[in-house]
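Asks: quick one, fold the following:
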Amino acid sequence: MPRNSFEVFSRRQFLAGGAALIGSSALAQSDDEQAFDPLRPPPEPEPPVQRNISAFRAKSWRPYFDNLRNGAILVDIDSRALHYWSANEGTYKLFPSSVPLSDDLTRRGRTQVVRKVEGPSWAPTPNMRKRNPEWPAYIPPGPDNPLGTHALYLGWKYYRIHGTHDTRKIGRKSSNGCIGLYNEHIAELFSLAKVGTQVLLI
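Replies: The predicted model follows:
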């Protein structure tokens, strides 16, 4: 075999062998990365997200209230929406909301606005402290307050419709029982609702 031919052949053998070695190394690394580690099991698959866009639409107050005396607020937990009607039917508002994390934290039924606070302070309930002992006992009004800029206190103890500085929560199951709105929306609702406004959570 001529010298030049041998050199070409040897070079080809080297390149092919090197490629095979690199390929087998990459495969081994891939297998190691995918191997099951009993100390670090794979994460549970996330449940499918239920889309609720079709449910986020205007509603009539009549199926839910006998009248609009003092105005009315309807919170639809499933569609994560809050509806407001003024007493004279001249104003209707529809806002996206956050809702409780789980069914055991969710309360449904009729109540009313019993107090309005601009710049609310916040303290966790006894049950919250049990679940989260690291939480502070009190947070004054301000950017760190989980109630945002305004709060409507309901007739049920510890339940409120309030704002939030964490806008990621809106449209999600993210609260410990309250209903959350964007700060600009709760400010608008705060100006419309009054003490005595009817509230229904469904």
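Asks: only C-alpha atoms for contact and neighbour calcs from this point on.
Replies: Fine.
Asks: just want the most central residue of the chain.
Replies: Arg172 (2.8 Å; Cα atoms, centre = their mean).
Asks: tell me the spacing between it and Ser102.
Replies: Using Cα to Cα, to the nearest Å, Arg172 is found at 11 Å from Ser102.
Asks: tell me the contacts of Ala19?
Replies: Applying Cα atoms under 8 Å, 6 or more residues apart in numbering, one finds that Ala19 lies in contact with no residue.
Asks: for Phe9, that is, sorry about that
Replies: By Cα under 8 Å, 6+ apart, Phe9 has no neighbours at all.
Asks: any idea how far Arg3 is from it?
Replies: 10 Å.
Asks: second chain to compare with the first, below:
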Amino acid sequence: MHGFTTFRGDRGRGVLLRPTTAATAILARCLLWALLALAGIAGQGAAQAADPGPANLEPANLEPVGRSIAISLADRRLYLTDPDGGTRSFPVAIGRPGVPIPVGDSSIKRKRRDPTWRPTANQRRDNPALPRAVPPGPNNPLGRFALDLGWPAIAIHGTNDPDSVGTRASGGCFRMLPADIETVFAAAEVGMPVRVVRGALGGATPELPASRPAGTVAVAVKTAPPPPLAAPVSAVAIAKPPEPPPAPVADPRCATMTAPLRRMICDVPALAFLDGRARGTQDRFLAGIADPAARAGAAYELIQDERRFHERIAALCWIRSGTEGDPAVAAAAQSCLATALDRRLNDVTERIASLRGGTRIAGQP
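Replies: Now for the predicted structure:
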């Protein structure tokens, strides 16, 4: 019979057990390996508890935030926030004076490519000449892309009147330039949150590029300006004072004009003043052209520009026969027309600059 040989001390306690067979020796080694393995696992767990790694992060913290849109009525801009936190902004046209503009939270309910425009009942009541529907094409005021929002008859869309973008000109929707709405349309998804606020969102903060990672803040480092350089005496001698703005010139046709838009301009002094500034700039330009044929050609171009301006603004501001009979409608039309006339001075200045290239001006080579 196999067994163990036991050595006892002076107190009778067993101090050594020696296996007397090969099987018991193998069993002892297995027990030793098991104890060592358990000790290693315990040490690894303690190390992980002392130094937590990425495996301890909450899964929710690793999920990127989706895209969203915010529109500021004060800025007249749309801000598109990307999943990485970068923000791009685009100019928009908002509702003209007197038109209610929705404010608050909504979302994109539908995406429409090459949409058909169907005027609302109120729009057709105010302007019976409007058709029931306008198919896709250059005459469609929605442009090529439209994002319908949760508010009835309100959308973010393109336009066939790019000059109106950045102004108060729409019927409550948010108009964008053709290239900008194409960018936003490609990034938008049904269900994307949209928030419209009255206050400013941009302020003096520069726009964040789409490639900037979330949480990155641009820091402007101020450096001491270089010491001013003394201006040469010759430069001071030939410096010219700034040219004063041209004096407004009244429209000589006011006594006989019957068109609703021209009558509104002639009858409202503030509008007549704004219109007169552009007219004064034109008259000063034409008076400086020495060649009669060139002067007549430039005058014709400016008259055509004015005619196109009147046609567009009369429809944009809904100025028609009988507008002056409703005080609220007349006030909204006058406010819209004031904005358009204020911008027209810049348009006339740019148009004159383009005409100078092919026109011989008196006093110039």
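Asks: the first structure: helices as residue ranges?
Replies: 3-34, 126-131, 183-192 (DSSP state H).
Asks: so which of those helices is the most surrounded?
Replies: Across those, averaging neighbours per residue (mean count of other Cα atoms under 10 Å) puts helix 183-192 on top, at a mean of 17.
Asks: please enumerate the strands of the second structure.
Replies: Here the second structure has its strands, by DSSP state E, at 5-8, 14-18, 68-72, 77-81, 87-91, 94-95, 104-113, 145-149, 155-157, 168-170, 174-175, 193-197.
Asks: winner for burial among those strands?
Replies: strand 174-175 (a mean of 32).
Asks: counterpart of that one in the first structure, which residues?
Replies: Under the alignment (TM-score structural alignment), strand 174-175 of the second structure falls on residues 179-180 in the first structure.
Asks: likewise for stretch 238-245 of the second structure?
Replies: So stretch 238-245 of the second structure is aligned with nothing, judged by TM-score structural alignment.
Asks: cool, stretch 36-54 of the second structure as well?
Replies: So stretch 36-54 of the second structure sits over no part of the first structure, by TM-score structural alignment.
Asks: so which bits of that stretch are buried?
Replies: Neighbour-count burial for stretch 36-54 of the second structure, counted by 16 or more other Cα atoms under 10 Å, picks out no residue.
Asks: ok, now which ones touch the counterpart of Lys194 of the first structure in the second structure?
Replies: Under the alignment (TM-score structural alignment), Lys194 of the first structure pairs with Glu189 of the second structure. Contact partners of Glu189 of the second structure, counting by Cα under 8 Å, 6+ apart, are 108, 111.
Asks: about what we covered before: what would the helices of the first structure look like in a markdown table with distance to Phe95 of the first structure?
Replies: Below are these laid out as a markdown table (distance: least, Cα to Cα, whole Å):
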| stretch | distance to Phe95 of the first structure |
| --- | --- |
| helix 3-34 | 45 |
| helix 126-131 | 27 |
| helix 183-192 | 7 |
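Asks: map Asn132 of the first structure across to the second structure for me.
Replies: Under TM-score structural alignment, Asn132 of the first structure pairs with Asn127 in the second structure.
Asks: no, scratch that, I was asking about Asp76 of the first structure
Replies: In the second structure, Asp76 of the first structure lands on Ser72 (TM-score structural alignment).
Asks: now that match: closest residue in space, sequence neighbours ignored.
Replies: Val197 (5.2 Å; Cα to Cα, 6 or more residues apart in numbering).
Asks: likewise for Ile154 of the second structure?
Replies: Ile154 of the second structure sits nearest to Cys173 (Cα to Cα, 6+ apart), 5.0 Å away.
Asks: doesn't Pro152 make contact with that neighbour?
Replies: No. The criterion here is Cα atoms under 8 Å, and Cys173 of the second structure misses it with Pro152 at 10.3 Å.
Asks: quick one, which of those two is more surrounded?
Replies: Cys173 (24 against 8; other Cα atoms under 10 Å).
Asks: distance of that one from Leu35 of the second structure?
Replies: Distance from Cys173 of the second structure to Leu35 of the second structure, by Cα to Cα: 75 Å.
Asks: now Val184 of the second structure
Replies: For Val184 of the second structure, the distance to Leu35 of the second structure - Cα to Cα - is 64 Å.
Asks: cool, and Asp347 of the second structure?
Replies: Distance from Asp347 of the second structure to Leu35 of the second structure, by Cα to Cα: 89 Å.
Asks: who has more neighbours, those two?
Replies: When neighbours are counted by other Cα under 10 Å, Asp347 of the second structure and Leu35 differ, and Asp347 comes out ahead with 14 against 10.
Asks: so who does the more buried one touch?
Replies: So Asp347 of the second structure contacts nothing (Cα under 8 Å, 6+ apart).
Asks: that one matches what in the first structure?
Replies: So Asp347 of the second structure corresponds to nothing, using TM-score structural alignment.
Asks: same check, this time on Ala153 of the second structure
Replies: Checking TM-score structural alignment: Ala153 of the second structure goes with Tyr158.
Asks: mind listing what the closest residue to His185 of the first structure other than its chain neighbours touches?
Replies: Distances taken as Cα to Cα, 6+ apart place Phe95 nearest to His185 of the first structure, at 7.0 Å, with adjacent residues excluded. Counting by Cα under 8 Å, 6+ apart, Phe95 of the first structure touches 81-83, 181, 185.
Asks: got it, and Leu105 of the first structure?
Replies: Taking Cα under 8 Å, 6+ apart, one finds 176-177 in contact with Leu105 of the first structure.
Asks: and the helices in the stretch 251-365 of the second structure?
Replies: Per DSSP state H, counting those that start in this stretch, the stretch 251-365 of the second structure carries helices over the ranges 260-267, 269-287, 292-316, 327-356.
Asks: which strands and helices lie in contact with the third one?
Replies: Going back to what we said before, that points to helix 292-316 of the second structure. helix 269-287, helix 327-356 (3 or more Cα pairs under 8 Å, 6 or more residues apart in numbering; DSSP states H and E).
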